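**Q** no sequence on this one, just coordinates:
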């Protein structure tokens, strides 16, 4: 069995975190590997084991806390862990509690991990085009500020997501984003457009005045060996798809 694999961000060096790939899990079939999503029609026992393995690879013994993601601009504060069957509907989590891992699952959307080391405040956000356009980044930063973080001290990393070359969209989406965001659309074939999701999310982070931003150059659509992809599964006519998890935590006090 392969070991669990994770991408790490330089801007988050020293903070327990990881953008997990699909490598190293126990799921089988179409979601073979480290599927950490509850909605993938996977064996619940396999998902639980995969989530345990992912958590142990980042911060062993920590409680993994996640939300029921709905492509919203809602961020929630984690004061105490909650059970998986009572996850609130939201698309970002923030905390200042040690011993907790914040988890976001994705399959083409952009996972964003954030930390203010000095304040001891962390965040994790799920940024698809809907959430990013409606304000999930700004909501996450504001929720971190409410816990004592400073915007200029926050480091943020945009993890593996669908790349611009793989993300063809229609004119209606381009028009929805307005003139200010046209730089993130390039002309594609047959009157279609290629959307730079990672670049757009990074720009929203910069506009929120966070101190540093890093974009990991990983295309979930093209790299089938390492990543799950909703759009790839759709194009292949597959009935389900897995989700990779991105985690960030604060180690317990010694």
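**A** Cool, got the structure. Bear in mind that the values here come from a model prediction, so they are computed numbers and not experimental data.
**Q** going forward, measure contacts between C-alpha atoms and count neighbours the same way
**A** Fine.
**Q** from residue 41, how far out is residue 159?
**A** Counting by CA to CA, to the nearest Å, the separation of residue 159 from residue 41 is 24 Å.
**Q** neighbour count: the two, which is higher?
**A** residue 159 (27 against 14; other CA atoms under 10 Å).
**Q** I figured the more buried one hits residue 109, correct?
**A** No - counting by CA atoms under 8 Å, residue 159 stays clear of residue 109, with 9.2 Å between them.
**Q** which residues sit in contact with the closest residue to residue 47 other than its chain neighbours?
**A** Computed as CA to CA, 6 or more residues apart in numbering, the closest residue to residue 47 that is not its neighbour in sequence is residue 36, at 5.3 Å. The contact partners of residue 36, by CA atoms under 8 Å, 6 or more residues apart in numbering, come to 47, 48, 50, 51, 105, 242, 243, 244, 245.
**Q** next one for the comparison:
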């Protein structure tokens, strides 16, 4: 199983990683470590993949699998419809699934609380990052954030309406868009997330270099493939 470990100065009791598509039993467009049970893959394969993940990471509990809806709800201790989750003690494994959208992992410098966030452009615009930062309940200067694999700025093409929506809320968002043929735009979801975090007062931000769209060997990409699997980004506090 190939995992990506955040390169950030988190306390030792904070454990975090993002999966790749390598190391599971799924086949076809889901090959091989698909962790999404909502994308059409064989449920038995998904279950085996999730078991392998738990064993590989020696997780203290089943990951907090969410039903992600591109909203701003933040879950705690139990799943349901939400696009972020938080934990304030060992025993909860905050988890989000992605295949182009941006996963963010957050912790405080003291290592007492963690969060995982799923942010596509709709969630970013709606304020899912702000909702998670607020729920963590510590000064923004005390937070560390890692940006996991997402669709890169050379591949994420959007319409004028997306650019306008972000610029209406923050004029600085213009720096996150480059012209693309046909009157469309290339959006930098990493830059948009950094702008949102900065507005919250969070400046200790790491990661943001990996593109799911351009690396088919390691990552699922919905924009590239349509029918595909899902990676997971997990963060928890060690017991």
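**A** Structure received. This structure is a prediction, so every number in the text was calculated from the model and none was measured.
**Q** let's have the contacts of residue 36 of structure 1 in CSV, adding distance to residue 220 of structure 1 and neighbour count.
**A** Putting those into CSV (distance: CA to CA, whole Å; neighbours: other CA atoms under 10 Å) gives the following:
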residue, distance to residue 220 of structure 1, neighbour count
47, 20, 23
48, 23, 17
50, 19, 25
51, 19, 21
105, 13, 27
242, 12, 28
243, 11, 26
244, 10, 30
245, 13, 27
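**Q** could you pull out the helices for structure 1?
**A** 44-59, 129-134, 136-146, 171-177, 197-207, 230-235 (DSSP state H).
**Q** so the second one aligns onto which residues of structure 2?
**A** Right, helix 129-134 of structure 1. Under TM-score structural alignment, the match for helix 129-134 of structure 1 in structure 2 covers residues 121-126.
**Q** mean offset of the matching stretch relative to structure 1 (after superposition)
**A** With mean CA distance after the TM-score superposition for structure 1, stretch 121-126 of structure 2 departs from structure 1 by a mean of 0.4 Å once superposed.
**Q** ok, residue 191 of structure 1 - contacts?
**A** Going by CA under 8 Å, 6+ apart, residue 191 of structure 1 touches 170, 171.
**Q** residues contacting the most centrally placed residue in structure 1?
**A** In structure 1, the residue lying closest to the centroid (CA atoms, centre = their mean) is residue 111, at 1.8 Å. By CA under 8 Å, 6+ apart, the contact set of residue 111 of structure 1 is 19, 104, 105, 124, 125, 126, 127, 158, 159, 160, 161, 246.
**Q** got it, and residue 214 of structure 2?
**A** 151, 152, 155.
**Q** name the nearest residue to the residue mapped onto the second one from structure 1, ignoring sequence neighbours.
**A** In structure 1, the residue paired with residue 152 of structure 2 according to TM-score structural alignment is residue 163. In space, residue 163 of structure 1 comes closest to residue 219 once its chain neighbours are excluded; the distance is 5.0 Å by CA to CA, 6+ apart.
**Q** tell me the spacing between the counterpart of the one you found in structure 2 and residue 115 of structure 2.
**A** Alignment note (TM-score structural alignment): residue 219 of structure 1 maps to residue 211 of structure 2. As defined by CA to CA, residue 211 of structure 2 lies at a distance of 22 Å from residue 115 of structure 2.
**Q** more neighbours: which of those two?
**A** Ranked by neighbour count (other CA under 10 Å), residue 211 of structure 2 and residue 115 place residue 115 first, with 29 against 21.
**Q** and the closest residue to that one other than its chain neighbours, what does it touch?
**A** In this structure, residue 115 of structure 2 finds its nearest non-sequential neighbour in residue 86, 4.2 Å apart by CA to CA, 6+ apart. By CA under 8 Å, 6+ apart, residue 86 of structure 2 lies in contact with 74, 75, 76, 77, 94, 113, 114, 115, 116, 132, 135, 136.
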